[in-house]
Structures are given as structure tokens and as C-alpha cells.
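Colleague: What shape does this take:
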Amino acid sequence: MTKKATVSHIHGHEKYERLIAAASRLLPLSAAVAHPCDETSLRGAMEAAEQRLLVPILVGPRQRIVGLAEASGIDISHTEVVDVPHSVAAAERAVELVREGKAELVMKGSLHSDELLGAVTRREGGLRTGRRISHVFIMDVPTHVQTLFITDAAVNIAPDLMAKRDIIQNAIDLYVALGLGVPKVAILSAVETVTPSIPSTIEAAALCKMAERGQITGGVLDGPLAFDNAISLEAARIKGIKSPVAGQAQILVVPDLEAGNMLAKNLTFLSGADAAGIVLGARVPVILTSRADNVRTRMASCAVASLLAHSRRTQEPIRA
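Modeller: Below is the predicted model:
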């Protein structure tokens, strides 16, 4: 029984293995790692370097980082350390390194996400573009054949219609950049019919119409869809839903952050899923890891960011 369970676990996470293998074949890009001042974040950055996923530039209090490396047995002797006094300064300097052309990725260390994203989204001196900043979880669910993208479950609390337009476009662009093809995008709600008393169903219908009119491109959209008939062909059949998306969605667009966060964590803790995280819409990909992430998830987050950055360089999808 033990052997069988182990084989199943490894097979279930082969989606991440493909991403990591694809990124490790490319030239590793420089990544400004903001405030890697606990063992988890420092080790994660250095393990990503060992896998040739990135070249870390450690940004934070030098003495603290060096002392932590020595105490934890982590070799940073060949790694650049940029000395700044605290976490806020680390976030600001990491952004500056991108603006100076010295880094092509940003990676979160042990600082709060708000500190890092505050520096990224600053109007003066940040990394803003014309696109709304948003987050995507790339979920490797062992019991589900497809990689699931869930957005936005970490940045935009209650996005309006135009914010959701950018959230969807960011996720589609990522999916395409990874060489995964044309994504099927399900705009989730509690029900699959347009219901005036549930505003997210009205927004879902509007977003689908926006896609028809070319305001969202690169994917096939449908909504509103409930979670079951978005990912289960049988559930869609029972409900009588005929759609190219229903039952086989690859991108799940949630109504708000609370719904997305609960969905992602349910998949993680009840289905054994891994949830790699990346922030999109900035000038460079931002690797947003969690203290609860395992090594495979951290490596997958770095791999996705690297593949996206390389795709932007070449203006071509990078086959994962």
C-alpha cells in the first residue's frame, strides 16, 4: 500500500515537473530576492539557483543574511548580496534593480506581500504597466488531469468589471506564454444562470460579451459557471450545459479574493494540490511564495516566472 501511494503522488505532480524541466533548460535569469531573512525563503532562492531556474540577487540586511546562511548551512559565497537596512528598503531596492536592468524577476522573501507589492505598484518608481496587477495560482491537483489556473485569489479583493477584464487577460497571456495553447476560461459564480440577485453572474455574462467583441483575447470564455460544471463534464451533462468550456476549464476566474483564496486552499489541504503563485501585470513577473509552500511549489513558481520572462524576451510561447 505504501509503495502504491507513493507512485500515485509522484504521478499526480508531473505537471510541475514538466514546468521545472522546461525552465531549467533555459538561460537562468537574474532575480532580485527581497528580504530573504528566514531559512525558508533563503533556501528556496538558493535551491532555485541550483536548479538553474534563476540567478538570485539577495536584497536585505547583509549581516543578517550572511549569519542566517552560516547558521543554516546554505552556501551564498558566490551570490551577490545588496545591503539595505530593512524589509521596506529591500522591496524598494529590488524594484530599482529591475528598473536599472540588473534583474528580470522579483522574488518575495520573508517580508509581507503588501510591502513588496506596494513597491511594485508605486506610481512613481514602481513597475506598473497599463494592465491591472493580479495574481494567479497555478494548481497541480493530483486527482485532476489538467493544470488549473485560479485567479485572483491574492491581490484584488473585490475587483470590478474592468479589473476582472485585466485579471482574465493576464491569466490568458500566462497560459499562452507557457506554450499550453488556447485556454478554456470559466468565470465562476454560485450558479450557471444569469441571476440579477447574484451580481457575479451578470459580470460573467458581460465579460463573455467583451470577449466576443475583442476586449479580451486569446482564450475561450464562458460564464457564469458553477465550480462543478466548470471542471466536470458529467456535472455539465447533468445540468444540460452545452459549451466548449464547461467540464474542461483550465482557467478559473473567481468572483472575489475570498472565494478564490478558499477555493485554492480547499484544493491544497483536501486534495493534496500544490499552488505555485505568480503576480502578473507588472513589468516583470513577481514570484509570490508562501511560508507554507513546499520545495516543489517554490520551484514551480520560479519556473513559471522564468518561462514567462523568456517568452516576453522572444515574443514566442515557451513550450513547457
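Colleague: contacts and neighbour counts: CA atoms only from here.
Modeller: Will do.
Colleague: Go ahead and measure how far stretch 285-301 is from the middle of the chain.
Modeller: Here stretch 285-301 shows a centroid-to-chain-centroid distance of 9 Å under the convention CA atoms, centre = their mean, to the nearest Å.
Colleague: tell me which residues in that stretch are buried?
Modeller: 285-290, 293, 296-301 (16 or more other CA atoms under 10 Å).
Colleague: What of stretch 87-104?
Modeller: Using 16+ other CA under 10 Å as the test for burial, stretch 87-104 gives 87-99, 102-104.
Colleague: out of these, which are inside helices?
Modeller: 87-99 (DSSP state H).
Colleague: Closest one to residue 29 out of those residues, please.
Modeller: Using CA to CA, residue 98 comes nearest to residue 29 of these, at 11.6 Å.
Colleague: Contact partners for the closest one?
Modeller: Neighbouring residues of residue 98 by CA atoms under 8 Å, 6 or more residues apart in numbering: 32, 104, 105, 106, 284.
Colleague: Let's see that with 7 Å instead.
Modeller: For residue 98, the contact set (CA atoms under 7 Å, 6 or more residues apart in numbering) comprises residue 104.
Colleague: hang on, the earlier thing: among the ones in helices among the buried residues of stretch 87-104, which two are most distant?
Modeller: Most distant of these, by CA to CA, are 87 and 99, 18.7 Å apart.
Colleague: Which positions within stretch 160-174 qualify as buried?
Modeller: Across stretch 160-174, burial judged by 16+ other CA under 10 Å covers 163, 164, 165, 166, 167, 168, 169, 170, 171, 172, 173, 174.
Colleague: Sequence B follows; please return its structure for comparison with A:
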Amino acid sequence: MSDLIRNTTWDDLRVGAWAALDRVCTPQDLLLFAHVSGNLNPLVVPSDGEPKDPTVVAPSMWVGSIISSVLGNVLPGPGTLYRMQTLRFSRRVAIGERLMVMVTCVAKGDCPKAVFETLVVDAEGATVCEGLAEVDAPTVPVAMPARELPHFHLDHKDHFARLLAAAKARPAMPTAVVCPDDRNALGGALLARDEGLIEPVLIGDLEAIRRAAAERGTDLAGIRLVAAEDHRDAARRAVAMAAAGEVAAIMKGNLHSDELLAEVVRKDAGLRGTRRLSHVFVMSVPSLDHPLFISDAALNIAPDLVTKVDIVQNAIDLAIACGVERPRVGVLAAVETVNVNMPSTLDAAALSKMAERGQIRGGLVDGPLAMDNAVDLEAARTKGIASLVAGRADVLVVPNLEAGNMLAKELTFVARADAAGLVVGARVPIILTSRADNDRARVASCALAQLHDAWRRSGTSLFAAAPLLAAAE
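Modeller: Sure, this is the predicted structure:
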């Protein structure tokens, strides 16, 4: 930042001098204050699911603390140190309120002592807080660049909470769980059952499944068990049950994805739809104010243009099912311009034009876009990209599996995002969890299956007020 902050020394300070700053109370302010102070009183700390809860008020000491921003930055400015502060609070401050903080010099003592009247008022001019501050004013002139503090990304943005709440409103979904014969696979299925999301049917080696249950101290009473000879047989039985309508979803357990999907895509299995299967990650990223959909990072290794059409449409459908009314789809490449030497940019441009012509429905598609200008408005503006998608993408379509896998894992392990995922394009949703997934990811993936199933069956998102046109499978 180029602006300079200058102070007023004790010698130059005059009684009657005043300064003011305004400040809006945000959920982030209160969460950071809770971290610093250790005050976890629920009346002053926004909850994970409702960061703008109107019943939450700012801690009075947070209101008092913002007075120091005027004393330290403006008057007297850099070099000022507190001696004492009195505070009297007249009313509470709600999240979103704009406050004006004013300080007025009312007395000077022996150098460097100075006394300031302090006042915080709301947008209507009503007093929120008032008092007196006694400080040591600076004695040496200072002119310094305004400092830009490091950015904080708080983990409270739980984009899965809304999805889970909607999914739990539906009856539990009968779900074939294939080879849940280790602690993680079985634990995820049972947790989703306890959350009311699925009604599991456990298929596989029954002795191994019971052994995994014993390790967890879990009782399998009341849960249907189906014996299978091996992984392939378990996958085949799950697919047959789904084709017969006995279950509405399939959940991967302790087997390789290709073992399960090989049975799903068999022509005689009855689960193939009119599109290619693709995988969609749904990421809850702390730095974003909406869930981020990424496809395909797990299934199609090097998709051609025809496959990418299905990948885009599948991702749009899932985003709509999750309450995104008209998903903005950014088709990623290394650059945001078409380059004949980079096939991914040609595919991206073709997908964008196909969406304009109605060959891809339900979303806004634009590409090629680089990662920065797909998700960051300032980056898009800097590069002069005029687009309804650039900087606002809900869905990111990657050029190949390697790029998608790296992107999803970077967001998970570097940006501390939570990830859920679903395979779509078949006649039932397929919950394709990873051994590295935690319990929350497994439960959120089951919620995605519920939401997609509801949309596919009715053509209506559980979040929508009016029916949405569902693409025929």
C-alpha cells in the first residue's frame, strides 16, 4: 500500500483535536476475537451453520478494542501506547452494524501523557460505548506505509451443513455398501445410517464385516447382510440390486474403484445411462463463500471432447441438485486464451459454444479460463476478461484426471478444504469414497447421493421453489 500513516507528536497535539474511523461488525471479527480472547460464550460467537445469526451480539470488549485503531493509526497515531481506558456500554452491537469510532483530545499532562474522550456510535448516531483513554503520545515524528496484515481464512464456512440438512429431510436411502470389511469403510456407512441418510445393505465377506464391526464395538443387529465370494461378486450383487430397484444407491467400501465401476458399466447390468459416468468432487473451501464443484478428478483419465460434454452436464446436474440455480462452469486450462498448440483450450472454447447453442443445458459455461481468473474476480478484471463466469465459477471442469486430482488434493491438504464426492451418469448415484476420507466426507458424500437422487426422480431440487428441468438419463 502506498498511503503513509503520520503521527501527531505530544508537542504538536492540541486539546480539541479529534479523529474518527468507521467499522462494520462481521462474523469473522467475532470468531477471531473468540480465538484471541478465549471467550466462547454462545451469545457472542457465531455458530458454524449460522455465521449471521441475528441473536449473536458482539462482545463488549471487542467494541472497546476498536477504539485502539483510531488512537494507534490516526490520532496520535504510530508510537502511541495505552496507559488506561475506561468504558461504559449503552447498547449491544449486532453482526453487520456499521460503527463510527471517535477520539477527542481533552487534556495533556506531563510529556508524553494525553487524555482522550472516546466514543463509539451506531449508524443513527446513538451511543454504543463511551469513556476516557489515557495514553503516552509519541514524541518522535513517524511517517510509515500503511501496513497490510496477512489474510486469515477461517474454517467456519461449512458449506456441507446446508446440504446435510436438506438430505436428512428425506427418508433414509436404501444403499448397497460393497465390501465394508475394514474400520473406515464400515464406519462411514454406519455413521451415515446414524445420521438418517442411508439404510445400508452390507455386501461382502460376512466374517470380515463382522470382524470390522467387532473392532469398532458396533452391533450389526437390524442391518441386512448379503454374502459374496469376493470383491467382484460383491460388486455384481450390488449392481443387480440397484438394477432391480432394491437399493437406490451404491457405496464403495474396501475395494478398488475400478472393481466396482467395471460391474456398473457392463452393458447387461442395467445401470448405464445415456452419458459417460463421471466423478464430481464437492469442496467446502474456507476462502470461498459457496461450495466448489470439480470434475473429473477420479474417473476419466484423458477425456475427449465428447466425454467432456457429459462431464460438464453431469456436474451441472449435481450442482443444481445441491441448490445452485444456474451453475457457472469454468472450463480450466493453463491460459485463458485459445491456443492451437494446447488442445485443452480448444475443447474449452468448444464446450462454451456448445452451451450457448443449447447442447449443454442448465448452466453458464465459459472457457478456457485459468484457475486464478476462474475463481477470483480481481484476477479476471486484471486480465480484462468480460464473462458471467470468470471470477465466479461454481463448477471447475479440469482438462484431465491428473490436473483434477492434484487440484482437489491441494485444496484438501493445503487449503484445508473438506471434500465429498459422487459418481453420476448412471441410473443410481455411486458414492465413491476414498480410504483417506474422514467421517465427515463420507457422510457428506451420502448427502450428495440423496440430493442427486431427489433431483433425478422428480426434476426438482430440494432447495428450489419451482421444478427444474432434469436431463433425461
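Colleague: sorry, back to before: could you redo the buried residues of stretch 285-301 of structure 1 as JSON lines and give each row distance to residue 26 of structure 1 and secondary structure?
Modeller: Shown next, in JSON lines, are the buried residues of stretch 285-301 of structure 1 (distance: CA to CA, whole Å; DSSP: H, G, I helix; E, B strand; the rest coil):
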{"residue": "285", "distance to residue 26 of structure 1": "16", "secondary structure": "coil"}
{"residue": "286", "distance to residue 26 of structure 1": "18", "secondary structure": "strand"}
{"residue": "287", "distance to residue 26 of structure 1": "18", "secondary structure": "strand"}
{"residue": "288", "distance to residue 26 of structure 1": "21", "secondary structure": "coil"}
{"residue": "289", "distance to residue 26 of structure 1": "22", "secondary structure": "coil"}
{"residue": "290", "distance to residue 26 of structure 1": "25", "secondary structure": "coil"}
{"residue": "293", "distance to residue 26 of structure 1": "24", "secondary structure": "coil"}
{"residue": "296", "distance to residue 26 of structure 1": "18", "secondary structure": "helix"}
{"residue": "297", "distance to residue 26 of structure 1": "19", "secondary structure": "helix"}
{"residue": "298", "distance to residue 26 of structure 1": "18", "secondary structure": "helix"}
{"residue": "299", "distance to residue 26 of structure 1": "14", "secondary structure": "helix"}
{"residue": "300", "distance to residue 26 of structure 1": "14", "secondary structure": "helix"}
{"residue": "301", "distance to residue 26 of structure 1": "15", "secondary structure": "helix"}
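Colleague: from the residues you listed, which is closest to residue 118 of structure 1?
Modeller: Nearest to residue 118 of structure 1, judged by CA to CA, of these is residue 286 at 12.3 Å.
Colleague: Just want the most central residue of structure 2.
Modeller: In structure 2, the residue lying closest to the centroid (CA atoms, centre = their mean) is residue 284, at 2.5 Å.
Colleague: Just list the residues touching the equivalent of it over in structure 1, thanks.
Modeller: Structural correspondence for residue 284 of structure 2 with respect to structure 1 (TM-score structural alignment): residue 140. Going by CA under 7 Å, 6+ apart, residue 140 of structure 1 touches 13, 15, 16, 147, 148, 273, 274, 275.
Colleague: so how far is residue 166 of structure 2 from the residue nearest to the centre of structure 2?
Modeller: Using CA to CA, to the nearest Å, we find residue 284 of structure 2 at a distance of 16 Å from residue 166 of structure 2.
Colleague: again with residue 401 of structure 2
Modeller: 30 Å.
Colleague: Please name the nearest non-neighbouring residue to residue 209 of structure 2.
Modeller: Spatially, and ignoring its direct neighbours in sequence, residue 209 of structure 2 is nearest to residue 181 (4.3 Å; CA to CA, 6 or more residues apart in numbering).
Colleague: can you tell me which residue in structure 2 aligns to residue 275 of structure 1?
Modeller: Residue 275 of structure 1 maps onto residue 419 in structure 2, with residues paired by TM-score structural alignment.
Colleague: ok, how many other residues are close to the residue nearest to residue 209 of structure 2?
Modeller: 25 (other CA atoms under 10 Å).
Colleague: what residue of structure 1 takes the place of it?
Modeller: By TM-score structural alignment, residue 181 of structure 2 lines up with residue 37 in structure 1.
Colleague: so that match makes contact with residue 65?
Modeller: Yes - if you go by CA atoms under 7 Å, residue 37 of structure 1 and residue 65 touch, sitting 5.8 Å apart.
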